[in-house]
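Student: model this:
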Amino acid sequence: MEAAATEERSTVCVTGAGGFLASSLVKLLLSTGRYAVRGTVRDPGDRKNAHLTALEDAGERLRLFKADMLDYSSVASAVAGCEGVFHVASPVPSGKSSNPEADVIAPAVTGTLNVLKACKEAKVKRVVVVSSVAAVFNNPNWPKGKAFTEDSWSEEQYCRKNEDWYFLSKTLAEHEAFAYAAKTGLDIVTICPSLVIGPLMQPTVNTSVKVFLGYIKGDQETVQNGFKNLVDVRDVADALLLAYENSQASGRYLCSSSPIRVSDIVNILKTSYPTLTYPKNFVEVEGGYTYNTEKLRKLGWTSRPMEETLPDSMECYLGLGILN
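Tutor: Just a heads-up that it's a prediction; the model follows:
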């Protein structure tokens, strides 16, 4: 019976499997019992990927592939034989680049196109691409005060003018994905999360968690009390699976929890962790972005309350010692 059940499982690929979001997605896919998972990583033998091989059922249903998104043949090898692909891998600049076209933009766009071409060749049924609200909100023509919807796109020249290279890379990669879908008929859905936080599975701290910790660490006594758009990594993984499994899913989807002020984040955390050092003073600021996630919620997506996400996150960060 076990052999029969194994044969019925669908094989899917997750690119960049060792990363923050991708790791949670791999865990979710394995936990359903419905999928055999292929994960692309730079080095399957690297100890940084031990959290993946330690997952329940990983020995039976997870296989790691050495792949570079800029090397088409390595991507094609991982994708061959898969019914679905989740393209999560994307370069995130760690600092200012002297050559953003080569360091940030080309890898994002070329990497995405390599994945999509491999998917088309392998006759993959659906590809879910992780984009970002970075491809949504950098739009000076969007009506001020109106919640962003899937209709808004970050404006290319505006990104270039402000040297927002990461925003530009996500925007161009997502545009190219939909252009490729229109040209070839490949079924592509994109998910655009806001700032992704939550418990870490991997041993290294990712960029979005570093940004979040910058909001709440008491390195500065006074901080701006603006609204922040956060989303739990586990909820984004849920959104990716929904977008893959729901036959009605199409186009792009914004993925974010309700906006929350920095002071409210601190107050929630103080309840569980009163002895930590937090900002003491808050300067009120107006404005801030909001995102209309109705389209995703119509698929059945729900988001955890921050009263759950924030303590879960902090417990993990304290355990790893990354607050220092």
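Student: From here on, just use CA atoms for contacts and neighbour counts.
Tutor: Fine.
Student: In contact with Gln220, which residues?
Tutor: Pro279 (CA atoms under 8 Å, 6 or more residues apart in numbering).
Student: go again using 10 Å as the cut-off
Tutor: Contacts for Gln220 (CA atoms under 10 Å, 6 or more residues apart in numbering) come out as Gly214, Thr277, Tyr278, Pro279, Lys280, Asn281.
Student: before we move on, what about Val88?
Tutor: With CA under 10 Å, 6+ apart, Val88 has these contacts: 14-17, 19-23, 25, 40, 112, 128-131, 191, 240.
Student: Distance check, Phe65 against Leu116.
Tutor: Phe65 is 17 Å from Leu116, where distance means CA to CA, to the nearest Å.
Student: My error: substitute Val104 in the last question.
Tutor: 19 Å.
Student: before we move on, what about Leu70?
Tutor: Distance of Leu70 to Leu116, given as CA to CA: 12 Å.
Student: Sequence B follows; please return its structure for comparison with A:
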Amino acid sequence: MNKLSLHSKTKKREMNGQGKVVCVTGASGYIASWIVKLLLLRGYTVKGTVRDPTDPKQTEHLLALDGAKESLKLFQADLLEECSFDQAIEGCDAVFHTASPVKFTVTDPQTELIDPALKGTINVLNACKNADSVKRVIVTSSTAAVLVREPPLGPNDVVDETFFSDPTTCMETKFWYPLSKTLAENAAWKFAKGNGIDMVAVNPGFTIGPLLQPILNFSVEIIVDILNGKNPFNSRYYRFVDVRDVALAHIKALETPSANGRYIIDGPSMTIDDIKEILRELFPDLCLADMNGDSEMNEMNYKVCVEKVKNLGVEFTPLKSSLRDTVISLQEKCLI
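Tutor: Next up, the predicted model:
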């Protein structure tokens, strides 16, 4: 049974959200769209925020989801605009804050990444503080807020939820995206603790799997690059986690009363050669371009403990299934 049919069974079996209203910020995003889909299947009423409700690329795939007609309402909101999220969050039982720019190449990191991530998070949490109805906030962070440290992680290191990226190291290495996620998550914990907000953070790694949105997102673009013979991070090792597992982890973080703190969700370490081999096996007709510069590849490897997220009831999709479903989705959307 594939993952999608598992989720369709969820529709009949688990209606935990009946009568509950939740908000998803940045609802048109890759992970957020799957969170919205699963919430609707579980019977929640969803209030989603998007930057531009008149842009079909941000809204059409959401409005086409099962249950959207009855249970999804979209609101305009801007991360940098104070009080922008108040209307969407008012009356909600819980909030999933996923909205944050994802890019690794920027010309102005402060404007393009840090301000939207940091100020946006505080704007959303402020709205949660002012809404008496909100019982829990789930913040989408990233392993980018976990892994950038000095000295760098090595093969004997076991990464868990106690690991935080070091902002100074991020700045010195010009790792602007990890810096934005680290500053935003640190600020979120400080604000939540100072204002009595029950907050949980989910820290996914590179996320792949089928796309609901019509445009290519950053993490799935890594697979497109590999298909095209590129090694985007010049790395020998990659880890990928399935978007459906990441979305479910967010929802389990809401539905499990004892859920607390951070939850790292990431896949096993695979070499770039192993990933290419799986892709060749799955899609023999796809012409996988050869890569150059293998001898120069970054060797960084480490272990990741994912027991905490497994204890929420999240079962991991095998990488082979994720890669297959990713490529099929890319083909269907004419993105490769």
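Student: Provide the TM-score value for the superposition.
Tutor: For this chain pair, the superposition-based TM-score is 0.91 by TM-score structural alignment, normalised by the length of the first structure; 314 aligned residues with a CA RMSD of 2.0 Å.
Student: Could you pull up the residues touching Glu56 of the first structure?
Tutor: Contacts of Glu56 of the first structure by CA under 10 Å, 6+ apart are Lys27, Leu30, Ser31, Leu62.
Student: neighbour count winner among Val104 and Leu116 of the first structure?
Tutor: Taking neighbours as other CA atoms under 10 Å, Val104 of the first structure and Leu116 compare with Leu116 leading, 28 against 21.
Student: Over to that one. Which of the three states is it?
Tutor: Recorded secondary structure, Leu116 of the first structure: helix (DSSP: H, G, I helix; E, B strand; the rest coil).
Student: Now do the residue in the second structure sticking out farthest from the centre against Leu63 of the second structure, distance only.
Tutor: Computed with CA atoms, centre = their mean, the residue of the second structure farthest from its C-alpha average is Ser295, at 31.5 Å. Distance, Ser295 of the second structure to Leu63 of the second structure, using CA to CA: 47 Å.
Student: ditto for Arg51 of the second structure
Tutor: Taken as CA to CA, the span from Arg51 of the second structure to Leu63 of the second structure is 15 Å.
Student: Val102 of the second structure now?
Tutor: Shown here: Val102 of the second structure relative to Leu63 of the second structure, a distance of 23 Å by CA to CA.
Student: could you pull out the helices for the stretch 101-250 of the second structure?
Tutor: Here the stretch 101-250 of the second structure has its helices, by DSSP state H, counting those that start in this stretch, at 109, 115-130, 167-172, 176-194, 218-227, 243-255.
Student: so which of those helices gets nearest Glu281 of the second structure?
Tutor: helix 218-227 (12.8 Å; CA to CA).
Student: helices or strands up against the closest one?
Tutor: Judged by 3 or more CA pairs under 10 Å, 6 or more residues apart in numbering; DSSP states H and E, helix 218-227 of the second structure is in contact with helix 30-41, strand 207-208, helix 272-282, helix 319-332.
Student: Dump those to JSON lines, plus distance to Lys310 of the second structure and mean neighbour count.
Tutor: Shown next, in JSON lines, are those (distance: least, CA to CA, whole Å; neighbours: other CA atoms under 10 Å):
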{"stretch": "helix 30-41", "distance to Lys310 of the second structure": "18", "mean neighbour count": "25"}
{"stretch": "strand 207-208", "distance to Lys310 of the second structure": "17", "mean neighbour count": "26"}
{"stretch": "helix 272-282", "distance to Lys310 of the second structure": "24", "mean neighbour count": "16"}
{"stretch": "helix 319-332", "distance to Lys310 of the second structure": "16", "mean neighbour count": "18"}
